[in-house]
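J.: Give me the fold of what follows.
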Amino acid sequence: MSTPVGSVAAPTLRLNDPTELVSRNWIDLCEIVSGSSLTLFGFINVTKHAVQALAEKAVERLRNWHNGLPPELQVELGNEGGEYVPHVLLLQMQYHQFMIYIHRPFISKYRSQPYPPVGPSYNHARTTCMESAVAISQLLTRYRSAYTLRLINVQAVSIVFSAALILVFATVSEIRGDTNVDLNTHLSTCCRGLAELGKTFQNATRALEVLLSIKRAWQAKLLVDVGSKRRSSSIRTHKGPAKKRTIS
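T.: Below is the predicted model:
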């Protein structure tokens, strides 16, 4: 039994410490992703069909890993009264980051989609990424309320940044997928988390600066694209009917 360091919960809280169990499952989780990361992110030249097949196998293994976790390592996001040791929460966050990693190459409508289309579409990839980003936000909130972020592992910076990047993409593009949640709220949670992490890790401050810069750039590009479409539509609308050509 243990009381986690940095805990702000009640002093009587005592939780089983499944450190060894976490370590074994963390290794298994990383091994699932390590075999496909080089191919998915373009370091190995393969066809789009091969990349999609590899991703589908990796996703299946990830889901099987997650569904097969022992009760000590499971987290019920809908159960706000649940109490978990910090490394279990971080393990769950890592799983969702890997789900984002595997699906993120396929969120483009055309760039990574094989032709003819096979497997899930880009909408599925976007929805999965958003669901995992929201889950990371929820886990981060639970971690911060129970333990604060001052002593969290540095891995949290990368995890939270991955979630925030997806949420920026979704909010700027006004993509909701199948979720009925306020994505802006979860984006704010991740940004506040990076700001708090920046008090301990300098790379978190840099990550937040990059994130806000990307958001501004995407918003500016979106405004330019919308303006161009409106001007093009206006020209077509106000253009007079074509004159008949006569042969003289």
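J.: alpha carbons only for contacts and neighbour counts from here, please
T.: Will do.
J.: Report the contact partners of V33.
T.: Taking CA atoms under 8 Å, 6 or more residues apart in numbering, we find V33 in contact with 58, 98.
J.: separation between it and V59?
T.: 9 Å (CA to CA, to the nearest Å).
J.: Over to R192?
T.: For R192 relative to V59 (CA to CA), the value is 30 Å.
J.: More neighbours: these two, which one.
T.: V59 (18 against 13; other CA atoms under 10 Å).
J.: H96 reaches A135, doesn't it?
T.: Yes. Applying CA atoms under 8 Å, one finds H96 in contact with A135, separated by 7.2 Å.
J.: ok, now which ones touch L140?
T.: For L140, the contact set (CA under 8 Å, 6+ apart) comprises 93, 190, 193.
J.: what's the closest of the residues you listed to K215?
T.: Minimum distance to K215 across those is 13.6 Å, recorded for C190 (CA to CA).
J.: max-length helix in the protein?
T.: Counting by DSSP state H, the longest helix found in the chain is helix 202-238.
J.: before we move on, the earlier item: as JSON lines, the contacts of L140 with distance to I214 and neighbour count would be great.
T.: As requested, the contacts of L140 are arranged in JSON lines below (distance: CA to CA, whole Å; neighbours: other CA atoms under 10 Å):
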{"residue": "M93", "distance to I214": "23", "neighbour count": "25"}
{"residue": "C190", "distance to I214": "15", "neighbour count": "29"}
{"residue": "G193", "distance to I214": "18", "neighbour count": "24"}
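J.: quick one more, to check against the first:
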Amino acid sequence: MSGVQPRPRGVHADQAFGLLAGVFVLAFSVAVLLLADDQQRVIDTNSRLQERTVPEIIRYQRLARNLEQLRQEGERIFAVSSPAARQQSMFVVTLIASHPSVLEHSGAAAMARETEYFLGQVVRQWADGRPRSAAQYEQWQRLSGRLGLQIDDVSVEGVDLASGELNQALAAMKLARYKLLIVLVLVGFFLLAFIVLVRRHLIHPLQRIDHALSNLSAEQPEPTFNTSRMLEIQAVEEGIREHHALLIQNEEIRR
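T.: Prediction:
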């Protein structure tokens, strides 16, 4: 009869799988927190678009319209022949130059003041009876061209502002999608690891135990096992060996 083998060192099943579950919960929690942070970033960007960016875009659009109206009124001053019509256009020019949307933009404000000053001089000269000159209109054409460039710059600023905010939101959504894929891969990895560990440390040892019990008899040699790291499996294997030794002892007594 073989002696009782010393019990190998190992771990309890509840500790091993509890540790695995703890690592999974920790990693999954960190991933969820990162996803929540990205989601909050997207929400903040959308809120900023609604609360700040959209009003800013509207302000740029209004500024561009005012500058375009300023240029049209300047053209009208040179186009009409009635002093009353010129005074009316000049009044509109003064209103536009003092509009808050124009004054808030340094470049547009400077351009509007220069336009107002030039057109005011032209209207006063014509009111004093001075004849029109081609040089005045050429100077206005150059000023009108600069106004057009300023309008383009303002429009581009509004577009860039919207594009920047939208790009930030898009980047946050892409990052959240990548992290979600990582979380899915992480979940798949842990599920695979769990299945492998269960098969290796529980299912396969239990299959060997079942086979050993099916063939357990005094005529058969002592069952051998690839010792599992699980203490519970080791206890069952040790019990089978002790039972086999007891069968041999009983068989010898009967003889």
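J.: Superposed, what's their TM-score?
T.: Once superposed, chain against chain, the TM-score is 0.24 (TM-score structural alignment, normalised by the length of the first structure); 81 aligned residues with a CA RMSD of 4.2 Å.
J.: Show the contacting residues for V159 of the second structure.
T.: By CA under 8 Å, 6+ apart, the contact set of V159 of the second structure is I57.
J.: That one and H244 of the second structure, how far apart?
T.: Separation of V159 of the second structure from H244 of the second structure (CA to CA) stands at 85 Å.
J.: For stretch 135-147 of the first structure, buried residues please.
T.: Residues of stretch 135-147 of the first structure classed as buried by neighbour count (16 or more other CA atoms under 10 Å): 135-144, 146-147.
J.: do stretch 72-85 of the second structure as well
T.: For stretch 72-85 of the second structure, a neighbour-count test (16+ other CA under 10 Å) marks 73-75, 77-78 as buried.
J.: Contacts for that stretch next, please.
T.: Residues from elsewhere that reach stretch 72-85 of the second structure (CA under 8 Å, 6+ apart): 86, 89-90, 92-93, 119, 123, 127, 137.
J.: if you set the cut-off to 6 Å instead, what comes out?
T.: Applying CA atoms under 6 Å, 6 or more residues apart in numbering, the contact partners of stretch 72-85 of the second structure are 86, 89.
J.: distance between that stretch and the chain's centre?
T.: Here the centre of stretch 72-85 of the second structure is set off from its chain's centre by 54 Å, with CA atoms, centre = their mean, to the nearest Å.
J.: Could you tell me how far the longest helix seen in the second structure lies from the centre of the chain?
T.: In the second structure, taking DSSP H as the definition, the longest helix is helix 134-198. Centroid separation between helix 134-198 of the second structure and its chain, computed with CA atoms, centre = their mean, is 12 Å.
J.: try stretch 75-87 of the second structure
T.: For stretch 75-87 of the second structure, the distance to the chain centre is 56 Å (CA atoms, centre = their mean).
J.: How about stretch 244-255 of the second structure?
T.: Centre to centre, stretch against its chain (CA atoms, centre = their mean), the figure for stretch 244-255 of the second structure is 72 Å.
J.: that older thread, CSV for the contacts of L140 of the first structure, including distance to Y101 of the first structure?
T.: Putting those into CSV (distance: CA to CA, whole Å) gives the following:
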residue, distance to Y101 of the first structure
M93, 12
C190, 17
G193, 20
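J.: Sitting in strands, which of these do you find?
T.: Among the contacts of L140 of the first structure, the subset assigned to strands under DSSP state E is empty.
J.: Go through those residues and name the one nearest A217 of the first structure.
T.: The shortest approach to A217 of the first structure among the contacts of L140 of the first structure belongs to C190, at 18.9 Å (CA to CA).
J.: Tell me who's in contact with that closest one.
T.: Each residue near C190 of the first structure by CA under 6 Å, 6+ apart is listed here: 160, 164.
J.: Could you rerun that using 8 Å?
T.: Contacts for C190 of the first structure were tallied using CA under 8 Å, 6+ apart; they are 137, 140, 160-161, 163-164.
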